[in-house]
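In: Structural data only, the sequence is not supplied:
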């Protein structure tokens, strides 16, 4: 039986690559997508999400727009990437979107999906945990409906990527955007598989990786992937850090769980002070399955192999 997945992302370029990969995975049944208004402008992020589902032949998958905001906003210059991606020619071959748009905001829709799930599901969350934290606070009974949370977030034994006035730089952005939400989820009993910067920074987007999709030009999802990767160029020159496959590596775990080596780690989320949003090792902390070492070349081949064979027909199960 296919693994039931609910997917929450926040509209950045790597999030969109993750969605593209997710539509190709066999053995995965994508049940719904929620979009958190974190590293994106929400309207184009929802629009481009629906267009990718259309392109992948997954119009039946519903999309819900997030309305809950975290206290620490992403820089606006990062959030406009969804606006640019929404205008890519490969995504605008149709006059209008046909993928389903939920009438409910993302947090309410996620709560409904979880409460009515016939059996425990997997949550793939590659943005902040705000929607899930709301569900756990307002509908604690849904916790039992979650078999596993696969989460891109945190920095355990490496520096963070938050560079904001008054912060010490120890936090990762998905946790920093809403530290209290992350802490609430980490205080639950949900099994968590964590992909922190320790692992995801091992797979930077290299020119060779991005340009490899050009050898498969004419395959729509491969063209989309190459365009999204090309749009990340200039990140180091403008921000001082490399754009990495933070989210797509996390997503690949659903298809290739042995791409990474893992360590059991106990950690807590700090919610106050100059280190707010930091994930810290603590003997009394929450036990998580933490990705530590990545087979980077195998990951790059995985992405190319999955998307180069794409034809626009969904590879994942709809059952």
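Out: Cool, the structure landed. Keep in mind the model is a prediction, meaning the values are calculated, not measured. Numbers count the residues shown, from 1 in each chain.
In: drop to CA atoms for contacts and neighbour counts, all remaining ones
Out: OK.
In: Which residue ranges of the stretch 1-150 of the chain form helices?
Out: Taking DSSP state H, counting those that start in this stretch to define them, one finds helices in the stretch 1-150 of the chain at 13-22, 42-55, 76-79, 81-85, 106-116, 130-138.
In: and the comparison structure, right after this:
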């Protein structure tokens, strides 16, 4: 049980904490009554990881009548499915399309948490609370469950490549050190009663609650998509006519961690992203409605809904959502998309809107979901409690637990160290035993009485092809003329043409042929521009390899395309290399974890300190449908290869060289490495 936490000025005892929770509950109820009586619009803050289903949820909320529901702020959960630099500009473009540049977007922050538990201002939420120190450097204990490439962060950061081809470019963009998440939350919630919708990990909001407990009185209600209580995962099951050799995967699990059910079959991605933070939110004393997998598993994007959506795309926002869903379907890892992709966050938005509307009218029901109350907690560590095995930084090596936690309490057990944690494995079974992030029904002092959606309601219109009531509401909202988007990219720039600029070198003498390998840091781009400015008679850049395990996330390959377009060198092919270092798992951050995620690190590289927005937009971009891990140097042939040289800026892996040789059908001895030292003042060939 939490006995309190230490902030910059306050350490709350267990007694004071319980008293504060009770007082906050009464104050919140009073505020809600005043707001309802006043008849004003519900003020909403959404904290999102900008996954595809989050975009559907956000646009559904934006389409509501603003006299009823007014979205006041969006904050970015930066330790889950998207990376902060890509997510913030994505949201700016969506809000610009919808004519809502008035909505602030909170992203990042460079504050930290001291070893003693002091929470400094503007913690950016890049790391789960349990691993957050004074810097923005850290591992990926929970986040490694999320794939890095296809179906994971690469596709989410780019929205499968659709974002750059469809959305208009907003006037706002990422600016270093501006609008940190914590400050946006403080400003929004302190301005008046606010409903908070959490559709990602809970890191940001937990930090807000821990540092500003006096502002809990302004939080009317929390709606959460996350967890699985009594849920039974319908995916990964063997068909009825399967042979005895069929091994069920996630079938019947409470959770949906498709990369980690062998160690943790109980957790769902949003809660697993930061279990300790989720515990703080659930135990805050603020009224909560939880929309877990129990409910979302009953509303898959079935074939009937998909094709009905395909027929109804009368607004830009409807088109963008459908294109996103279609690409998710077309790139799905198996042929069971219609039974395994669910309306997770958009359904939560619908439940929230319906509950707020009905509660205001005194009906206390929900049009889209069946609800019931349950006693729940969030599991943050595994039994036995009080055994220090090096997995739990809140207790291990400490005479006093961090945040004033209770010795031997529910937070003091083994904390899952990663998706392959041997502690979590059961010998002879493909299902693990860890429960980190499990939203579990319990009794006693650990339980929290909350409202839970258990099932999506069927469509009341029996003649409709849509079998869920929310499907109808969703399509009506997105296709409604009210609060519609103003334009897409083509409408914003009607004279833009996708033209590839390629120089004419017919009568030129070519110098040394080079291949550039880089990790897309700002310094790498400066060096590349320097090379491109050199006479072709001296250096002939034949191709570029980019890696995603350095100073930028791999989705920043689009910046590379834009720079080449600006330089008139659309003839230079770009190959995408590994996203993890050789000899390390494909899910993880073994070496890249030493690179800061905040200022001076990944967020600045992924945006070129905000300057990437000013580059001309190349016709080339990453697209999931055309993606191949190594599309290397298709213009090179043995006839013009001669003695090629390779400039090494970033991490050049042996596999990159081998793949290059295979792609070009060349003997390995023709590839020579010419390393160079790059600096802001120039380059030195070694």
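Out: Thanks, I have it. Computed from a predicted model, the values in this text were never measured in an experiment.
In: re earlier: nearest to residue 300 of the first structure, out of the helices of the stretch 1-150 of the first structure?
Out: Closest approach to residue 300 of the first structure among these is made by helix 13-22 (12.2 Å; C-alpha to C-alpha).
In: Contacts for the closest one next, please.
Out: 9, 28, 30, 49, 52-53, 56, 81-82, 85, 126, 221, 225, 228-229, 231-232, 245-248, 251-252, 303, 306-307 (C-alpha atoms under 8 Å, 6 or more residues apart in numbering).
In: thinking again about what came up before, can you add distance to residue 93 of the first structure and mean neighbour count and give the helices of the stretch 1-150 of the first structure back as CSV?
Out: Output for the helices of the stretch 1-150 of the first structure, formatted as CSV (distance: least, C-alpha to C-alpha, whole Å; neighbours: other C-alpha atoms under 10 Å):
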stretch, distance to residue 93 of the first structure, mean neighbour count
helix 13-22, 17, 25
helix 42-55, 9, 24
helix 76-79, 24, 14
helix 81-85, 14, 21
helix 106-116, 27, 20
helix 130-138, 32, 20
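In: Can you check which of the ones you listed gets nearest to residue 146 of the first structure?
Out: When the helices of the stretch 1-150 of the first structure are ranked by proximity to residue 146 of the first structure (C-alpha to C-alpha), helix 106-116 comes first, at 7.6 Å.
In: tilt between the closest one and helix 130-138?
Out: Put simply, helix 106-116 of the first structure runs at 60 degrees to helix 130-138, going by axes from the mean of the first three to the mean of the last three C-alpha atoms, to 10 degrees.
In: so what secondary structure elements neighbour helix 106-116 of the first structure?
Out: Counting contacts by 3 or more C-alpha pairs under 8 Å, 6 or more residues apart in numbering; DSSP states H and E, helix 106-116 of the first structure packs against strand 28-35, strand 63-65, helix 130-138.
In: Nearest approach to residue 183 of the first structure belongs to which of those?
Out: Of all those, helix 130-138 comes closest under C-alpha to C-alpha, at 8.6 Å.
In: count of neighbours near residue 71 of the first structure?
Out: Neighbourhood size, residue 71 of the first structure [other C-alpha atoms under 10 Å]: 10.
In: now it: how far from residue 57 of the first structure?
Out: Separation of residue 71 of the first structure from residue 57 of the first structure (C-alpha to C-alpha, to the nearest Å): 36 Å.
In: Many thanks, I have nothing further to ask.
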